[in-house]
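*Asks:* Let me see the structure of the following:
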Amino acid sequence: MDVSYHKGHARSLGRDMEYKRYGHAGRPVVVFPTSQGRFYQFEDSGGVGALAEFIDTGRIQLFTLDGIDSESFFNKHADAAHRIARHEAYFRYVREEALPELQAVAAKSNGGRPLKPLFCGCSMGGYHSSNFVFRFPELASGVISLSGVYSARDFFGRQLEGNIYFNSPLDYLPGIVDQKLLGRLRALRLIFCCGQGAWEERMLV
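*Replies:* Model prediction:
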């Protein structure tokens, strides 16, 4: 399996960010880490190995991103405005810096043919991947979210002012009336999976 490591300065965040690429060709799959996870987490948890056949045969190539949850959603020492602003900066990094670079690499490996990426992640990564795709459907081919969280209330309580609201899918999705945007969302492949265990039982209460 072809594996490469990348590191560069992210203007949107004012710090270095890292990611790894697995594979030589195929549809790009962008993977967000779980809560406060890093770019190498998906490999360490067995995700890359589980997809080895698809990667080695050139059907997909993974791009596992770094995260900054400890600076945003899980930064209990900062106020809500700072935390959500930091998250918005992270999404700008993904949208304006990481994605163009990843797509250029993927297109080159596919004979110049651009392919919109599929986004995925587990737990907090499921939240980030689905929230990103819901907000920017024109940049994606779909999402696979595994046991994700879909409400910002889990992190900010009843506060849903400003950008907090626009990062809470269970709240903003029902309010979408723009038919063009709804058409884009309906054209995507949307796959949501949920495990069975103590965490899922707690979320159903």
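
*Asks:* switch to C-alpha atoms for all contacts and neighbour counts from now on
*Replies:* Noted.

*Asks:* what separates the residue nearest to the spatial centre of the chain from Glu101, distance-wise?
*Replies:* Relative to the mean C-alpha position of the chain, the nearest C-alpha, by Cα atoms, centre = their mean, is the one of Ser129, at 3.0 Å. Between Ser129 and Glu101 the distance is 18 Å, computed by Cα to Cα, to the nearest Å.

*Asks:* Let me know whether the residue nearest to the centre of the chain touches Ser145 as I believe.
*Replies:* Yes. In terms of Cα atoms under 8 Å, Ser129 counts as a neighbour of Ser145; the distance is 6.9 Å.

*Asks:* and for those two, which residues touch both?
*Replies:* Common neighbours of Ser129 and Ser145 (criterion: Cα atoms under 8 Å, 6 or more residues apart in numbering): Cys120, Gly121.

*Asks:* And the residue nearest to the centre of the chain, which helix or strand is it part of?
*Replies:* Secondary structure assignment for Ser129, by DSSP states H and E: helix 124-135.

*Asks:* That helix - contacts with which helices or strands?
*Replies:* In this structure, helix 124-135 packs against strand 27-32, strand 118-122, strand 142-146, with contacts taken as 3 or more Cα pairs under 8 Å, 6 or more residues apart in numbering; DSSP states H and E.

*Asks:* please give me the structure for this one as well, since I'd like to look at both together:
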Amino acid sequence: MTENYHTWQSSHLGREFEMLVFGHAGYPLILFPTSMGRYYEGKDRGLIDSVSWFVRNGRVRIYCPDGIDSLSWYNKEIHPADRARNHSLYDALILHEVLPRIEAETGHSRVAVAGCSFGGYHAANFAFRHPEKVAYLFSMSGLLDIRSRTDGHYDDNIYFNNPMDYMPDNSHPDLWRMGIVLGAAERDVTRGQNEQFSGILNNKSIQHWLDVRPDMVHDWPAWRQMLPHYLSLLKH
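*Replies:* Down below sits the predicted model:
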């Protein structure tokens, strides 16, 4: 399986940024790390191995960008407003630095995004903020309400990075042509949020699949089972 390491000086973060890319061809998938996770987490946790057939056979090319949670939502040393602002810089980095690289390498102007747990938040928030750039969302046990990381503070920047809040009023037409999967385990700390969010999508008549896996918990074995199934749904 082809594996390539990339690093560059991010103009948005003003620091070095790292990313691993797996595969030589196929539809591009951005795989976000979990809470405080790094760009190599998907490899170390066996998630990349779980979908190796798709990668080796040129069905998908997986981009694993680094995370900056320690500078944003998980940084208790700074004000919640600054956490949200730092996350917005990360969002801009993915949009303006990672996506152009992907399009140049694959020819695709829309991508698939995925993530587990807090990585599911990153995937969902990016997809719903930029539906013109995202064709598929595979959120696995994703956090969909960011207010647990804001210590009671609320402002516009938090609103526009909190899918549970902004999605009821989001009317971007590309939402209705996105393939959306909300995966959760039967005994999952995020199951309630995913069921609530599924209700928001239902109210907007946005097609999606709420996939609750029986006899499983919020952990890597569930996600290693989910991701190969979800990649089999790709039609590109």
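
*Asks:* Quick check: TM-score for this pair?
*Replies:* TM-score for the superposed pair, counting by TM-score structural alignment, normalised by the length of the first structure: 0.90. Supporting figures: 194 aligned residues with a Cα RMSD of 1.6 Å.

*Asks:* just the helices in the first structure please.
*Replies:* Using DSSP state H, the helices assigned to the first structure run over residues 41-44, 47-50, 52-56, 80-92, 99-109, 124-135, 153-156, 169-172, 179-186, 198-204.

*Asks:* Of all the ones you listed, which one is nearest Arg21 of the first structure?
*Replies:* helix 99-109 (8.9 Å; Cα to Cα).

*Asks:* after superposition, how close is the helix holding Ser129 of the first structure to the second structure?
*Replies:* Overlaying the second structure shows helix 124-135 of the first structure at a mean distance of 0.4 Å from the equivalent residues (mean Cα distance after the TM-score superposition for the first structure).

*Asks:* Touching, Thr7 of the second structure and Arg15? I think so.
*Replies:* No. Using Cα under 8 Å, Thr7 of the second structure and Arg15 do not qualify as a contacting pair, with a distance of 10.3 Å.

*Asks:* what sits in contact with each of these two?
*Replies:* Common neighbours of Thr7 of the second structure and Arg15 are not found (criterion: Cα under 8 Å, 6+ apart).

*Asks:* how close does Leu182 of the second structure get to Asn162 of the second structure?
*Replies:* The spacing between Leu182 of the second structure and Asn162 of the second structure, counted by Cα to Cα, is 16 Å.

*Asks:* I meant Tyr154 of the second structure, not that one.
*Replies:* 10 Å.

*Asks:* Those two: which is more packed in?
*Replies:* When Tyr154 of the second structure is set against Asn162 and neighbours are counted by other Cα atoms under 10 Å, the residue ahead is Asn162, at 21 against 13.

*Asks:* mind checking how far the residue in the second structure sticking out farthest from the centre is from Arg85 of the second structure?
*Replies:* Summary for the second structure: using Cα atoms, centre = their mean, the residue whose C-alpha lies farthest from the chain's mean C-alpha position is Glu77, with a distance of 25.0 Å. Taking Cα to Cα as the measure, Glu77 of the second structure and Arg85 of the second structure are separated by 14 Å.

*Asks:* which helices and strands does whichever strand or helix holds Asp211 of the second structure pack with?
*Replies:* Assigned by DSSP H and E, Asp211 of the second structure belongs to strand 209-217. Applying 3+ Cα pairs under 8 Å, 6+ apart, we find strand 209-217 of the second structure packed against strand 179-187, helix 191-203.

*Asks:* residues in the first structure aligned with the first one?
*Replies:* When you say that, I think you mean strand 179-187 of the second structure. Following TM-score structural alignment, the aligned partner range for strand 179-187 of the second structure in the first structure is 189-197.
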